[in-house]
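K.L.:
Sequence and predicted structure are below.
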Amino acid sequence: MSNIRDVAKLANVSVSTVSNIINNKNNVSSAVYKNVMEAIETLNYTPNLLARNLKTNKIKFIGVILPNIYSHYNQIVDGILKAAEEEHYHLIIKTANDMKNYENMVLEELIDLGVKGILIITCNATNTGIFDSILSKKIPIVFLERIIKDKDYNSISFDNFNTIYEITENLLNGFMLTHSDEEREIVLVTGHTEFSSEKECENGFKMAFEKHSGNCRNNILHVSLNREYSFKQILYFISQMDKIPDCFITSNEVLAENLIEILGVLNKKSEIYSLSGDSWYKFDNRQGTVKLKRNATRLGIEGMNLLIKNLNSPILFENKQILLKNERENSEMVYKPTTITDTKKEKINLLLLDGPMSEAMLKLIPNFEDHFGVSVDYRKCHYIDLYNSIIESNKMGKSDFDVFLIDLPWIKEFVESGCLLKIDDFIKNDNDEFLLNFNENVRKTFIDYSSSVYTFPLMVGVQMMFYRRDLLEDTKIQWMFYKEYGIELKPPKTWSEFNLVAKFFTRKYNSNSPTEYGTCIAGLNPTGIIEEFLPRQWSYNGRIITGDGEFVINSIENIKALNSLCETYRYCPVESIDYWWDDQIDKFVKGNVAFINTYNSHVSNIYDRQVANMFNNIKSDAIPGNASVLGGWVFGINKYSKYPKESYEFMKWACSNSLSVHNTLLGGFVPKNNVVDNSRLSLAYPWMENISTYLDTERKKQTIRNKKGKILDMNLFEKILADGILDAVAGRKSPEETLSAVKDKFEQIVLGSTS
């Protein structure tokens, strides 16, 4: 195996010169740098991180100590890993199995390895001397889940007290409502109370019982948190009871799984309520088992972030004790048994767009049909056909279709022309918090229209920039970029920066580029190329029409935007002028392109490890210029529908919390808070972590009205604009010529529609 001396010898330089280059201290000539990098490549030299750290203590290692990796502990690790990778920390993960002596040994081992900090779920809360000793060495510690009372240590923990209190309170209230003379029993199964997490469970349980009196008996069983040991303890406890308790509450999923197994062996039944980690699962066939979810991934993320803050500011940092509250979902009345008549199985008909979004939703239709006793039929059609079919249905007063799938730009036109049924009364009768579960920006844009509601959003499309993180963080590439342009290589924030970086990563202009193309547009006429142009237009403060109805599409701002797009195309595959978003993404995931700007609703393949060559190297950011096209699709009810109530229930079902995560996993994006805030989803789809921020940058397309105030067919205007943009991008006309011709055609259409 080659070492640093071999590299130095082959490159004919000193060992210190090689070390400086490896550590990104590139104050050397281009010839020396090239020789060293070629020697590293020839010898296939890879620095040994642990060996380097023992010698220099410059590698950023973090020690993580857990009891085990069962249940929610692995989710905590997922969160720690996510936050650590963002800041280039490396983890050394150890399990101590709740053995105090072994935990102390592991702590000492981590200190010897030179870790920068430690995250720990400790079993040794009484022996604070070892922790004080570590802190005195300027090695910060963050305690996860189990905190140490009366010490000013960094910590982050779950709100176990209130979670257990609330479920116990609800169970007791339910028992009281039955007015039964039979004594009921609830048993709490938890770990030993030397752990604060378990003590808080016990305290919440006891507090709920202190508020109640009556025929309810409580029992607390303290067991080992080890899977195998606790199985034996729980089995012995239950075997000594005359009657199986009505309910068990457990402090983690391992104990609940043991209970399920034991009750199965004994052929007994009981309700089980278990504290768990976070999960997007909504449907569980194991009757009588309820998971009380806690955001374990978020706890890991926040714990690591707290440690990083401490490391970045060791002198001024003030220790923090964070209690991670469980997020409550607003109530939704979706599955109501009395909603649909039972006397006749009705059928509703859907008019849908032919594409992945509809396919994802249709896969879940059996759930609706089984719960509501309503069958569903549908027709799928292409974009323009869908628009024309809805217009035709309204003109002819047809009831062939009950529910329409509607593109965002069409909503205003369809509401004003009377295509859609107002659903305010349905919402009022439900008297729940369904609408509050949508992201606030989404409610304003997709739902509220003139103080009334006509639609529910099924999918929101957010334009984002995706790029190759490995390329931007490669020291050799960074050095080459700096030598060429004299500025740091980083994700571009403006369209000028974007084009500069795209040029650098295009092999036609840079023979050393690791990718063939810097970027790749989705130029398909009309929608693709329009939505490449609009973000640039808005970034340069351009617009199509003024508030007074004057067309300004040929303004200086719009000419600059079109020039920018024309330049971008020079760094793209020639055929991308005919690409749809899926074609663009396919080019990116194969590693041929450094940057793309695309919609979140099309990026599932980017994060598919079977498809993408560089899953861990893909990052997302706001689109350059910080102004992107807001896209999305909504459901609305045909004003002439024969089954408006059933149609409303379908719309609500399709956009419910119960199915929003499933729909997102299948390739859509239902803009509900439980999706946006789901830490597990953000691990699978990292772009979701900042989705609320991206939604804030979204803009709607302008609508065009004639002199009488009627909204005109925007598809016609978009086709004219798209044809013009493509003429300029392909070099057939100049941007000035193109936009002047577009303006003339727009004015003729408006004039013709008024006369």
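P.N.:
Structure's in. What do you need?

K.L.:
use CA for all of it now, contacts and neighbours both
P.N.:
Fine.

K.L.:
which one's the longest helix in the protein?
P.N.:
In the chain, taking DSSP state H as the definition, the longest helix is helix 735-754.

K.L.:
Buried residues, it. List them.
P.N.:
By 16 or more other C-alpha atoms under 10 Å, the buried positions in helix 735-754 come out as 735-736, 738-743, 746, 750.

K.L.:
put this beside the first:
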Amino acid sequence: MVTMKDVAKLAGVSHGTVSNVVNGVKNVSVDKIKKVEEAMAALGYKPNSAARNLKMEYTNQIDLVVPNMSSAEFPELYEAVRNEAEKSNYTLNLKVSDGIADKECKILNESIMNNVDGVILVSCQPSNLAFFSDIIKKGLKIVFCIADLSGSDCNFIGFDISDTMENLIGYYREQGKRIALVTEDAQSSYHDQLINTYCKGMLQDSQTDHQKYMEIIQVSTEYEAKGAARLFQLSPRPDAVIVSNEAVAREIHRFQYILEGEDGHNMKVIIFNQGKKTPFFEDEIIPLPFKSVGRHAFETIVKVIEQETGYGNYRMLVRPMPGEVRESSFRKTLESRKLRVLLNESPSSDAVRALLPNFTRRTGIEVEIVTKKISGMFHTIMEDQKKQEFDIYSIDVPWMDELARQNVISCLDDFVQHNSRCTEKYSERVLDAFSRVNGHIYGVPYVFSVQLLFYRKDLFDKIKNQRLYYEWYKEELRVPRTWEEFNKVARLFTRKYNPDSETKYGITLGGSAYSGAVCEYLPRLWSMGGAIFEDGKIIKNEEAARRALENYMEGFLYANEKSVDWWWDEQVNEFIRGKAAMMMMFSEHASALAEKKHSKIAGKYQVAVLPGKTSVQGGWSLAVRNTSKSRAEAYEFLKWISNGGLLEENAVLGRVSPDFDEESREILEGVYRWFGTAVEGFDTVKARCIPENIQRYHLSEIKVETLIGNRVHNAVIGQEDAEMAIQNLRIDLKNDILNDTK
């Protein structure tokens, strides 16, 4: 067996040096780190992590124990816990008990032997108080999840579905409907809530024998079929059935088709599940927030690990999101025209196009989607005031004020007043950014997009990179917090300056005029204390404006030489291919990063807010053309876009909306791990729109951005130095104001 002594001998260094490299001690020179790593690779030496853990107070390992991985909810729970563990540098070990009590006991005893820091447990034996009391006394720290430890204080994260059940039962009882319940014989708090709340609600109905309409089944294919079949033997037949298992819902539909055909008795099925849609359009889904439970369970086990005892009183019950409301009345009442929608070309427009059959099936409205590149969108919208080809536009949020002032788009106050669900889920901050002009609603939020810093964490974590950075700058290598640090780190990871760099370039950049250059220059300008317009001045703080531009220009030394004319798509492609160590990018365009099929950096990158913590506000809204003759159809489209029932499907396909409530964040963070950081970054974004004290000159937002972008681009390609570019930009803006006031 290869030992450290063997590695030291081959590398020509001391045993202590090898130990320091293996354990990540930073006072080793880059040259010695390279020799040790080469010797370890040549000899096939693998550090003994278990032996190192014996010297440490914590192992940074957590066990997740679940009954099975065949039920859809437990993979979802696992993914949520795993994502949180990765963020906190914990190793997550998945253990499956198969629902067997003895096997679960064996797994937990092994957890003690392996010295794991803690366990998140979905128990199949929550009534076994004696065993759990004993194992906790032995030092095992546990957070119980979904299945509560019966009759005992414990750390527990579960569901609270009582209010949801009460509302469901109350809704159908008010309509005089008969309600049935089919649930599993499972030891969990939420199954108990299903049964107890059902019985409580139905006891109020003296005309219904609720025991007759309640079926508690074992979890197996045979009993799922029997439970479903029994519903069709009831007389009178139930109008609605609440089920806790999607498989039961499938069996209900199967028996309904076998016994009654396609035109049989219309039995409404309400499913509590992990939130996935069923193939049956009329089913109502009550998504159980397994991801949120997993996230809170991880946060709780970390708290428990940090205290001295495994006992605790950390308890949380997470409520589900409301089910998707399916409205079909529009199809029956309106003879619709064909709707034409103009969207900016992006992953979001691809998502809308993919899901469009859902809208047409609901409403009967045919829709034609036309996409344009971002650079041509504003011009196309203005041209359409004569052509009148489109009913709905996607609007870059800085344009909304100008388009509203010119009566290009409709005020939606009346629409929102009668359809409050389109906006009530959004925060006031979101509505101010995406919807309001002078207190009135002109748009519905469509796409949430924030500038973020994507960086290769695997490269930042390497000791040799940390050591070399320290030798160069006498500073610790970290995720850059200023734009000066950003360029220093970029230089470290550029092969031209560091021949051992694993990436050819330190950063990706997009210098295309006009928006690419504008969106990369402004965050630097703002963080250095400058502004284009402020306090009635043009180019506040010329010194800051020059330094910001010089910083941006320097960045191109560490980027692909072609990037002076790149747009965002080229940048993302460069980063995905593993060619660069960092990328500043709007989140909307980063959806492809996690796709392992196309990405060489999947699982290797992390996300942070931009250096300087100030970024350009991105995002798009949908607005209705003021002269559209298909206003009713357009309103139905806005209602569909705002429907939270398709939140996950939209996200998976590339469209992320600004839904910041806990349940929506849980879903979106499950799809994109950067979403939480994007929400954090949204708090510090700045709008690139013209301030009110300058708006009196009626400047065009697009014209101003074009002027800024062209001058910045000229400096990047060497036609002007930074000082001249800033002076000429001031002149351009002054001339634009004079022309607009004539």
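P.N.:
Thanks, I have the structure now. Because the structure is predicted, anything quoted here is derived from the model rather than measured.

K.L.:
Fetch the TM-score of the aligned pair.
P.N.:
The pair, once superposed, lands on a TM-score of 0.90 when counted by TM-score structural alignment, normalised by the length of structure 2; 736 aligned residues with a C-alpha RMSD of 3.2 Å.

K.L.:
now the strands for the stretch 351-500 of structure 2?
P.N.:
Here the stretch 351-500 of structure 2 has its strands, by DSSP state E, counting those that start in this stretch, at 367-372, 392-396, 436-437, 440-441, 444-447, 451-456.

K.L.:
wait, I meant the stretch 1-150 of structure 2
P.N.:
Under DSSP E, counting those that start in this stretch, the stretch 1-150 of structure 2 gives strands at 61-66, 91-96, 118-121, 142-145.

K.L.:
Which of these sits closest to residue 379 of structure 2?
P.N.:
With distances scored as C-alpha to C-alpha, the stretch of the strands of the stretch 1-150 of structure 2 nearest to residue 379 of structure 2 is strand 91-96 (51.6 Å).

K.L.:
Check the offset of the closest one from the chain's centre.
P.N.:
24 Å (C-alpha atoms, centre = their mean, to the nearest Å).

K.L.:
Check which residues of it are buried.
P.N.:
Buried, per 16+ other C-alpha under 10 Å, within strand 91-96 of structure 2: 92, 95-96.

K.L.:
Let me know the closest of those residues to residue 80 of structure 2.
P.N.:
Using C-alpha to C-alpha, the buried residues of strand 91-96 of structure 2 come closest to residue 80 of structure 2 at residue 92, 11.2 Å.

K.L.:
For that closest one, which non-adjacent residue is spatially closest?
P.N.:
Excluding the flanking residues, the one nearest residue 92 of structure 2 by C-alpha to C-alpha, 6 or more residues apart in numbering is residue 62, at 5.1 Å.

K.L.:
I'd like the strands of the stretch 351-500 of structure 2 written out as JSON lines, with mean neighbour count added.
P.N.:
Listed next are the strands of the stretch 351-500 of structure 2 as JSON lines, based on neighbours: other C-alpha atoms under 10 Å:
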{"stretch": "strand 367-372", "mean neighbour count": "16"}
{"stretch": "strand 392-396", "mean neighbour count": "25"}
{"stretch": "strand 436-437", "mean neighbour count": "20"}
{"stretch": "strand 440-441", "mean neighbour count": "18"}
{"stretch": "strand 444-447", "mean neighbour count": "25"}
{"stretch": "strand 451-456", "mean neighbour count": "24"}
